[in-house]
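Peer 1: Prediction below, plus the sequence it came from.
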Amino acid sequence: MSDTLWWQHGIVYQIYPRSFQDSNGDGIGDLEGIRRRLDHLVWLGVDAVWISPIFPSPMADFGYDIADYCGVDPIFGTIDDFDRLLAEAHARGLKVILDFVPNHTSDRHPWFLESRASRDSAYRDWYIWRDPGPGGGPPNNWLANFGGSGWEYDEATGQYYFHSFLKEQPDLNWRNPAVRQAMYDALRFWLDRGVDGFRVDVIWLLVKDEEFRDNPPNPAWEPHHASINQLLQVYSADRPETLEVVEEMRAVLDEYDGRVLIGEIYLPLERLMAYYGRDMKGAHLPFNFQLIFAAWNAVQIARIVAEYEAALPPGGWPNWVLGNHDQKRIASRVGPGGARLAAMLLLTLRGTPTLYYGDELGLENVTIPPDRAQDPWERNEPGLGLGRDPARTPMPWNAGRNGGFTTGEPWLPLNDDHAARNVAALSADPASLLHLYRRLIALRRDHAALSTGDYVGVEVEGEVLAFERRQAGARLLVALNFGQAPARLPLPQDAPGAELLLSTHPGREAAPVPAELQLGPEEGVVLALRPG
């Protein structure tokens, strides 16, 4: 794989730090906890760890409201703890990616405290301030992602400031060159320490319409949907100038060798592709979330893969995501059998896969009692099922108290079956989903066709999705039966012989395969094709 970059042939593993491992008994995961569990990542076989925000924060949105971009919140440890984690990760061959949140700060960030102190403040234009609209209300109809108006009135200065999320998260004014310079300097602070890249939060929201025009209504909105979707975010998101900012961020990373820029982008396919930038000078990996929202059947998955592959610009490297800290757990969306199939799909498609902690165990969404709900979105819009706590629960490591996550009271409850569904128990079971992930990752590393090879054809036979990965004469066939009944799939006529390399069904041994492949319900296989 010497002809590809580490983030092209590698696998990214996301850690939500509050929930990975607590080292001091306060019930909240921390950097020292992550350091102690690095060997799990090495055993699993991943290449990079992406850590959700660890910066100083009042925790109104659990670290996505940053009060200092160049430090570590005491909840998670110290800057020395981070340096030690980084050094030990690198010693194990693991890259470290940080979560960068440039759209907004905390309302307790020194920049904002100074900004709201006076209309004449040198920092006033670092944020988005506007006079009241006609009648004294908000300047326009823009909404916040967590419910309600996106505008908050400041009594002292008589103006409104804009916040795309909570009122405690004022948006920065990315049209101000001083803001850009300060944020790029923050990137360099971490790059100089040896960080290998950044996942950039809500990167498509950075620049807002210069004329502050009202967003148009969304004719498809229904009352049981999130209130943000009442309007089409035409003027408060994905403005043309945003791409210029992304290219400037990329230029900062290009000052250093081998760093990666990943963008969180929830946009339609044609707009997503724009974030690769002109001449591939934007985000290396604009996150591709299509599988998260896909109907779980062969026809729809085939369509999504084909359209994504066709839309990629020349030189654009693909990537795939099936779970993260904002979405329902894979196993809750597709069931236990579907979770095994999903693992094979994610790790055999062309491009960089991102795994979410706990998905390798088949964790499902955990029911959170109302009195233990932490997520501000759930509290602001209750009853709509928008809360993200169920997918952020602590990692169960063993059958001990609190799954070995903490000696204290965990900040969120663990999965009810943690005594059986934990790392120690599943690592001892060769038939477990955890071992399937490990074997798939090893297979991907052993066969370059899976990690960096070409993607050839998507075809659907009933409920079976099949595609090939090819490189340097090697041909691997991936066949995934999304149905609940057994299925058959003829092998390609130019390669009627095959060897089974791996099945999602435990107990199916590697063996020669005749001209027709037999698949069990919800079974996926990887075959090495042999010419006739």
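Peer 2: Happy to help now that I have it.

Peer 1: Going by C-alpha atoms from here, please, whenever you check contacts or count neighbours.
Peer 2: OK.

Peer 1: and L355, what element?
Peer 2: Element membership of L355, judged by DSSP states H and E, is strand 352-356.

Peer 1: what's the burial count for the nearest residue to L480 once chain neighbours are set aside?
Peer 2: Closest residue to L480 apart from its sequence neighbours, by C-alpha to C-alpha, 6 or more residues apart in numbering: G524 at 4.2 Å. Counted with other C-alpha atoms under 10 Å, the neighbours of G524 add up to 26.

Peer 1: Included below, for side-by-side comparison, is a second structure:
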Amino acid sequence: MNRASEQEALPAGRKWWHVSTVYQIYPRSFCDSNGDGIGDIAGITSKLGYLKSLGIDLIWLSPIYRSPMDDNGYDISDYQDIAPEFGTLADFDHLVVEARRRGIGIMLDLVVNHTSDEHPWFLESRKGPGNPFRDFYIWRRPGPDGGPPNDLMSSFGGPAWTLDPLSGEYYLHLFSRRQPDLNWENPAVRREIYKMMNWWLERGIAGFRMDVIDYIGKQVDQGLVKDGPRLHEYLQEMNRRTFGRHDILTVGECWSATPGSALLYSGRDRSELSMVFQFEHVTQQWDEIYGKWRPKAFDLVKLKSVLSKWQYALSEDGWNSLFWGNHDLPRAVSQYGDAAGYHSQSAKMLATVLHLMKGTPFIYQGEEIGMTNVPFTTIDQYRDIETLNMHRLHVEAGLSPEDFIKGANQSARDNARTPMQWNAAAHGGFTKGVPWIEVNPNYATVNAEAAMTDERSIWNHYRKLIALRKTHPVIVYGLYQSWLDQHPDAFVYSRALDRDRLVVIANFAPHKVQLTLPRELANPGTCLIWNYEPVDTLGENVDLKPYEAFAILCEMRE
């Protein structure tokens, strides 16, 4: 997607993706065009009109490359081909053209920390130390006891080393054993990766989302997995040799990111990435022992502290990504709102809070209609390799199966991967066949068709927020300031640019809340968005209904 002509008209430091909204699609679960129960590229193309109506600017596709699907596509066996269940390269090229015709770019998920064990590089690498592809991966001899060379653990459970009987050595896999890690210290690996990236760029894509990119600088002999000493050297080299010559959006998934390291990734003079996904607001709710499988009670004060910290840290340089959910996280309205009692109000409140911050908003498919976590009751209903592995390990460690399912219903990745709910027909209109994973049973009432015909729907609320970003510079570039930081129920912040001040007020509680605002926020203005009724004048005392949220644009006093 060539944005050069648009970029030339922007002031220095301003980018086209600052005013954009990104929509993430999990292809397997979005829309099935051929009835095999699996979403596909043709299905995505058929829904471009829906996405154009919503107003989004880019589509981020979770991996569509050829893959044995051990980790649903994040195990790639051919970087330059499409998984047959998703379609063909011709289907992808058609999607790019049709999306561009509607002013929408396509962003690919780039997985270069590891490949599938069926990738030709790894098949060659297994042939032994003399093979030219041996050093494409990370091999080590057994430890003194004949076991793994060190105690590194996989993120999916168990050791991060698997013994290869063909060569008698262990290979590293920081995720599934079928996802061997690439050796980024080998220049030949980097050359092949850059060649592949340029091949996709020449096909007209608008960006890359980079999976676990903070892992590529690992130093395994020192037990260092994330943020290795050569990480930023590799990213700068990648920038020079690939996307740095194109005006595209690049986002790094960085679970280890801090405000300081985010500036290394995304500082305007760093020549690395556009922004990172950081997850501090996610992990602060995890249990110290069981992690996300036994989440802590929601704490708004902590959430506000994290979000505000990142707003302040990247206020002058770098750029924030704004998101509640993605393919790895629970549904936003189930995690932070009230899916049962105040479904519509809390979903709109969450959207208001997120989209009016400084940064680029990301919408995960179905979030715009308020899709919820799925009420599975048995482990057999889950499909995700992480959940299945963790179930086995946690039950072996003494956690009851019932407690694990309870935690999985809150935090498992399959909550986000149930099929998109298009209408009230069988399987939510996702497929005419048998879906690869069960559809959430609430599809009869929570679906896109119903939402698009209701002026007060969650979908129309998202549509308004996306449009506001394009018409009010204060939303894009305004200075962020938080207020009432210790209030346990309310989130209040302002954005200021020139003489404009936007005041955002949200109640995160299922009960009424009374606020006393600082005097400088009390002003008449224009209510840009609301989820109950418009509030055009702010007094020092504000009464909020359950999950009420609104934003008022005021003129700042002298």
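Peer 2: Ah, there it is. Since the structure is predicted, the reported quantities are computational estimates derived from the model, not experimental observations.

Peer 1: Residue in the first structure paired with D380 of the second structure?
Peer 2: Aligned counterpart of D380 of the second structure in the first structure: D371 (TM-score structural alignment).

Peer 1: A83 of the second structure -> the first structure?
Peer 2: Match for A83 of the second structure (TM-score structural alignment): D73.

Peer 1: That match in helix, strand or coil?
Peer 2: D73 of the first structure falls in the coil class when you classify it by DSSP: H, G, I helix; E, B strand; the rest coil.

Peer 1: What's the separation between the residue mapped onto L329 of the second structure from the first structure and E307 of the first structure?
Peer 2: By TM-score structural alignment, L329 of the second structure lines up with Q327 in the first structure. Q327 of the first structure is 23 Å from E307 of the first structure, where distance means C-alpha to C-alpha, to the nearest Å.

Peer 1: Between those two, which has more neighbouring residues?
Peer 2: Q327 (19 against 12).

Peer 1: quick revisit: I figured the residue nearest to L480 of the first structure hits A343, correct?
Peer 2: No. G524 of the first structure is not in contact with A343 according to C-alpha atoms under 8 Å; the separation is 9.5 Å.

Peer 1: show me where the first structure has helices.
Peer 2: Under the criterion DSSP state H, the first structure contains helices at 6-9, 31-36, 38-44, 79-91, 110-115, 177-193, 242-253, 269-274, 298-311, 330-346, 376-380, 423-427, 433-446, 448-451.

Peer 1: Make a markdown table from the ones you listed and add distance to P390 of the first structure to it.
Peer 2: Output for the helices of the first structure, formatted as a markdown table (distance: least, C-alpha to C-alpha, whole Å):
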| stretch | distance to P390 of the first structure |
| --- | --- |
| helix 6-9 | 29 |
| helix 31-36 | 21 |
| helix 38-44 | 23 |
| helix 79-91 | 27 |
| helix 110-115 | 32 |
| helix 177-193 | 31 |
| helix 242-253 | 32 |
| helix 269-274 | 28 |
| helix 298-311 | 25 |
| helix 330-346 | 10 |
| helix 376-380 | 11 |
| helix 423-427 | 19 |
| helix 433-446 | 20 |
| helix 448-451 | 32 |
